[in-house]
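>>> Need coordinates for the below:
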Amino acid sequence: MFKILRPTLVVFALLSALTGLLYPLAVTGAAQALFPAQAGGSLVLRGGKPVGSLLIGQNFSDPAQFWGRPSATAPMPYNAAASGGSNQGPLNPALADAVKRRVEALRAADPGNAKPVPVDLVTASASGLDPHISPAAARYQAGRVARLRKLPADRVEALIEDHTEGPLLGLLGEPRVNVLALNLALDAAR
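Reported below is the predicted structural model:
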């Protein structure tokens, strides 16, 4: 019996060590060596303290800041441990109610803004953690942010333009604006 089990146990132990220990250590080491910022979570530091990550959205609620996409994570927004979409389809009344409330909140925060509300300001991303908004969503909020920060509108528009990232490799995805980076640039513009 032991002659039959021994090769099985040896292969199990070797594959466990290889796939459970050696491979993860090699991949982590390579990531740390080749892409240290990304492997460390793309943390943004101010005064030596982390203020956020460029990879995970944050709950900006101050009207003088740009707001990101709504988060679908629960029980708290932008909880990386609870990443996932809401799984609400376009015909779900709960989604329609949530979108309506979000549109109303955006209109209340900027009553003079009659522009159409960009869809990414009222719907969550698939992960619920997206740190980006579309340039249209940033421009939609520019008037409110400029007014509340007492900055010229063209200065805020220029910051949006400066922080608009193009498609990956010029081909993949859409232009986008990292909300944390834009808000930090606004803080520095004072």
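
>>> From here on, just use CA atoms for contacts and neighbour counts.
Will do.

>>> where do the strands sit along this structure?
For the chain, the strands defined by DSSP state E cover 43-46, 49-53, 132-133, 164-165, 176-178.

>>> Tabulate those (JSON lines), appending distance to Ala72.
Shown next, in JSON lines, are the strands of the chain (distance: least, Cα to Cα, whole Å):
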{"stretch": "strand 43-46", "distance to Ala72": "22"}
{"stretch": "strand 49-53", "distance to Ala72": "18"}
{"stretch": "strand 132-133", "distance to Ala72": "15"}
{"stretch": "strand 164-165", "distance to Ala72": "24"}
{"stretch": "strand 176-178", "distance to Ala72": "18"}
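
>>> Nearest to Pro93, out of the ones you listed?
strand 132-133 (24.6 Å; Cα to Cα).

>>> Check the protein and tell me which residue is nearest its centre.
Centroid check for the chain by Cα atoms, centre = their mean gives Pro131 as the closest residue, at 1.9 Å.

>>> returning to what we had before: could you export the strands of the chain as JSON lines, including mean neighbour count and distance to Val119?
Formatted as JSON lines, the strands of the chain follow (neighbours: other Cα atoms under 10 Å; distance: least, Cα to Cα, whole Å):
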{"stretch": "strand 43-46", "mean neighbour count": "14", "distance to Val119": "27"}
{"stretch": "strand 49-53", "mean neighbour count": "14", "distance to Val119": "24"}
{"stretch": "strand 132-133", "mean neighbour count": "25", "distance to Val119": "10"}
{"stretch": "strand 164-165", "mean neighbour count": "18", "distance to Val119": "18"}
{"stretch": "strand 176-178", "mean neighbour count": "22", "distance to Val119": "14"}
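
>>> for comparison, sequence B:
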Amino acid sequence: MLKEIRPAIILLILLTLITGLAYPLAMTAIAGAIFPKQAAGSMIERDGKVVGSALIGQEFKGDQYFHGRPSATTAPDPADSSKTVPAPYNAANSGGSNLGPTSKALNDRVKEDVDKLKAENPNAAVPADLVTTSGSGLDPDISPEAALFQVPRIARARKMPEDRISQLVTENTQGRLAGVLGEPRINVLALNLALDRAASK
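Now for the predicted structure:
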């Protein structure tokens, strides 16, 4: 019986070493050599200090900054570990809210967000990505329309001309991949860093 089992055990160990160790290490080394920035997490730096990643959104609350999409990620409640509390852009708990179109909680939250945004900019239609969460809850990008919607609020808060802020939106807009895939988008962290630089001048 050992004669029949021995080749299977050897094959299992061999394939585990190849596919579980050698292959991942080789791919990591190749990725690090060809795409070092992406392999290191696409970190964004300011003044030599890492301030975030281009792949994971951050929560910006102040009126002087562009805001990203809402995030439905959660974290354990410090007071009661059997419950969760909202923790926007929590990379340790990526995921959506699982609330559907018939959910009263979802409808109430979206209505509240829409009302708040309409008060902020009553002359424009509210872009959908400013009131809907992404599937991961970590989306770092917004549409150019969502960024332009926020320009009047930021201009008031920073006492900057709206056309200068709109120009920053245009300069930081990334087009479709290969001109065909996806939609134009703007990384919120990169845009806010560009906004800080422009304001300091």
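
>>> Just give the TM-score of the two.
The TM-score (TM-score structural alignment, normalised by the length of the first structure) is 0.94; 188 aligned residues with a Cα RMSD of 1.2 Å.

>>> With Pro118 of the first structure as the reference, name the closest of the strands of the first structure.
Using Cα to Cα, the strands of the first structure put strand 132-133 closest to Pro118 of the first structure, at 9.5 Å.

>>> Quick check: that closest one compared with the second structure, mean distance?
In the superposition against the second structure, strand 132-133 of the first structure averages 0.6 Å from its aligned positions (mean Cα distance after the TM-score superposition for the first structure).

>>> So which bit of the second structure is that strand matched to?
Under TM-score structural alignment, the match for strand 132-133 of the first structure in the second structure covers residues 141-142.

>>> Contacts for the matching stretch next, please.
For stretch 141-142 of the second structure, the surrounding residues in contact (Cα atoms under 8 Å, 6 or more residues apart in numbering) are 57, 68-69, 129-130, 185-188.

>>> What of stretch 91-108 of the first structure?
Contacting residues not belonging to stretch 91-108 of the first structure are listed as 88-90, 113, 117, 121-123 [Cα under 8 Å, 6+ apart].

>>> Can you say which of these are buried?
117, 121-123 (16 or more other Cα atoms under 10 Å).

>>> Any figure for the gap between Gly175 of the second structure and Ala72 of the second structure?
Using Cα to Cα, to the nearest Å, Gly175 of the second structure is found at 27 Å from Ala72 of the second structure.

>>> which one of these two has more residues nearby?
Using other Cα atoms under 10 Å as the criterion, Gly175 of the second structure and Ala72 rank with Ala72 on top: 24 against 14.

>>> That one reaches Val131, doesn't it?
No: using Cα atoms under 8 Å, Ala72 of the second structure is not in contact with Val131, being 11.2 Å away.

>>> which stretches of the second structure form helices?
Secondary structure of the second structure (DSSP state H): helices at 2-17, 23-34, 36-39, 104-120, 144-158, 162-171, 188-200.

>>> Point out the most buried one among those.
Stretch with highest mean neighbour count among those: helix 144-158 (a mean of 19; mean count of other Cα atoms under 10 Å).

>>> In terms of secondary structure, what does it contact?
helix 162-171, strand 185-187 (3 or more Cα pairs under 8 Å, 6 or more residues apart in numbering; DSSP states H and E).

>>> mean per-residue distance, the shortest one to the first structure?
After superposition onto the first structure, strand 185-187 of the second structure lies on average 0.8 Å away from the residues it aligns with, using mean Cα distance after the TM-score superposition for the first structure.

>>> Where does that strand end up in the first structure?
Mapped onto the first structure using TM-score structural alignment, strand 185-187 of the second structure covers residues 176-178.

>>> and the matching stretch, how far from the chain's centre?
9 Å (Cα atoms, centre = their mean, to the nearest Å).
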